[in-house]
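kindly generate the corresponding structure for this input.
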Amino acid sequence: MIQFILTVFFLIATTANAASDPPDDMAERVKSCTICHGESDRAEQHVYYPRIGGKPVGYLYNQLRNFRDGRRHYQPMAILLENMPDDYLMDIARYFSTQSLPKYQPERHSLQPDERELAEMMIFSGDSDRDIPACSDCHGRALMGKSPFIPGLLGLPRAYLSAQFGSWRNGGLVRGQVSDCMSKIAEKLTDREIIAIAKWLSIQEVSGNPEPAGSLSPALAQRCSSIVEVEISS
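This next block holds a predicted model:
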């Protein structure tokens, strides 16, 4: 009788423990990511952590490898990824890339007419005299990126955008060890241009999808070779 009672108790305890165990799926495994980066179905956003849901798979994969391998510097990310193999990083990248675009509440900044004119000129025309391509040349006319390697620029807070420009220009914590196209471009932009671009981008609605990578010109593909360094297999 005692043996029977102990057996029943064991089965009940085992069932209860199994029911309380979290599911072993990718959504559960990446909860350490969404603590900072948020989930795509929620509107709140920390101004210094970008939303990663819906970004191109190749871009996410390259950034994960860059953090892990020390080409991009942010210690919490490096520690989190240090023992992860490439295949698993690709699984993470695919998971976030298939999510819907995060909800984004455009920020409320008032742009003066000269700020708006300057921002739109740099974003859609660039400055050929200073060898600065338009943002839209790489990131697409709708500024939603080019799949699978180039991220969109919309849905990002002004503080995050400004911080990234600062890091590209000054060699901050999130700048890679190797030279890339954005660091060279950012070095040529003035403070006034960076402020105008960041303000303009942060007040836009998020809509549309990434363009195909084939729309990137050969010259720009070569210039930005650091973001097209791997081939994405299906």
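
drop to CA atoms for contacts and neighbour counts, all remaining ones
Fine.

residues near Val47, how many?
The number of residues packed around Val47, counting by other CA atoms under 10 Å, is 14.

who's in contact with it?
Val47 makes contacts with Leu156, Pro157, Arg158, Ala159, Tyr160, as judged by CA atoms under 8 Å, 6 or more residues apart in numbering.

which ChimeraX command selects the buried ones in the residues you listed?
The ChimeraX selection below is limited to those of the contacts of Val47 classed as buried (16 or more other CA atoms under 10 Å):
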select :156,157,158,159,160
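
next, the structure of the following sequence, for comparison with the previous one:
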Amino acid sequence: MKKSAILISALFFVGLTPAFAEDGARLFQRKGCTTCHGVGGAKPITAQYPSLAGQNAEYIVEQLNSFKDGHRTGINAQQMVQFAKSISKDGAENQTAVASYLAAQAFVGGNNVDADLVEKGKAAFTEKGCTSCHGEGANAPIMPAYPKLAGLSPQYVINQLNAFRDGSRKGTPNADAMAPMATTLAPEEVAAVANYLGSLSR
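Below is the predicted model of the structure:
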């Protein structure tokens, strides 16, 4: 366990170097990731997909592993399995390269949000204790394996919260933690929180 932790830490240290990020850029392009997530992971082709630019590298690696191993279920999980396996087939360092590259990319906003719901969503996000894990402004998670939620499209957030609520997204520690939290949100609060997050910058 100790050796494994040291290896992961070493990979992330290497992953911060420009050369490693360049490898990640080539992999992201060559594996076809831009087809859905856009150049640099910044402009998904649909609001159903997440923006990956500026996301925490450790979170991305954890999700790639969860897809690869078939642990993460839910919306678009089946589509991601083969992509995650393809990225990882030549070694775990490829995951770290892609994740480090994406973490270094500039976030591009432009979500369509309902302005009437933004303040309600901000209040619900605070009242439900979401900041205790995801931080103020949903952009400073307390752990690197937690995602930055700021700037995700409202539709993506709604889909994921509903998947946590109905149990269709499961199989990972994050999902297990999110399921009971998501069920505390009423349907109208789900929409409000999603629009609040979509209004933020990463």
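
sorry, back to before: across to the second structure, which of the contacts of Val47 of the first structure hold up?
Shared with the second structure under both residues aligned by TM-score structural alignment, their matches' CA atoms under 8 Å, the contacts from the contacts of Val47 of the first structure are Pro157, Arg158, Ala159, Tyr160.

spatially nearest residue to the third one, not counting backbone neighbours?
Think Ala159 of the first structure. Val47 (6.0 Å; CA to CA, 6 or more residues apart in numbering).

ok, the one you found to Gln204 of the first structure distance?
15 Å (CA to CA, to the nearest Å).

which residue packs closest to Leu197 of the second structure, ignoring adjacent ones?
Using CA to CA, 6+ apart, the closest residue to Leu197 of the second structure is Ala150 (5.1 Å).

the one you found is in contact with Ala140, isn't it?
No: contact criterion CA atoms under 8 Å: Ala150 of the second structure and Ala140 do not qualify, at 9.2 Å.

which of those two has more neighbours?
Each of Ala150 of the second structure and Ala140 has its neighbours counted (other CA under 10 Å); Ala150 has more, 24 against 20.

most widely separated two among the contacts of Val47 of the first structure?
Leu156 and Ala159 (8.5 Å; CA to CA).

so for the second structure, the centremost residue is which one?
Nearest to the mean C-alpha position of the second structure, by CA atoms, centre = their mean, lies Pro147 at 5.1 Å.

ok, now which ones touch it?
Neighbours of Pro147 of the second structure in contact, by CA under 8 Å, 6+ apart: Gln55, Asn56, Tyr59, His134, Pro141.

which single one of those residues is nearest to Ala84 of the second structure?
Tyr59 (13.8 Å).

state the helix or strand in which that closest one lies.
helix 57-68 (DSSP states H and E).

and the very next helix or strand once past that helix, how far from the chain's centre?
Using DSSP H and E, the helix or strand that follows helix 57-68 of the second structure towards the C-terminus is helix 77-88. Remark: helix 77-88 of the second structure is offset 15 Å from the chain centroid, using CA atoms, centre = their mean, to the nearest Å.

which parts of helix 77-88 of the second structure are buried?
Within helix 77-88 of the second structure, the residues scored as buried using 16+ other CA under 10 Å are Ala77, Met80, Val81, Phe83, Ala84, Lys85, Ser86, Ile87, Ser88.
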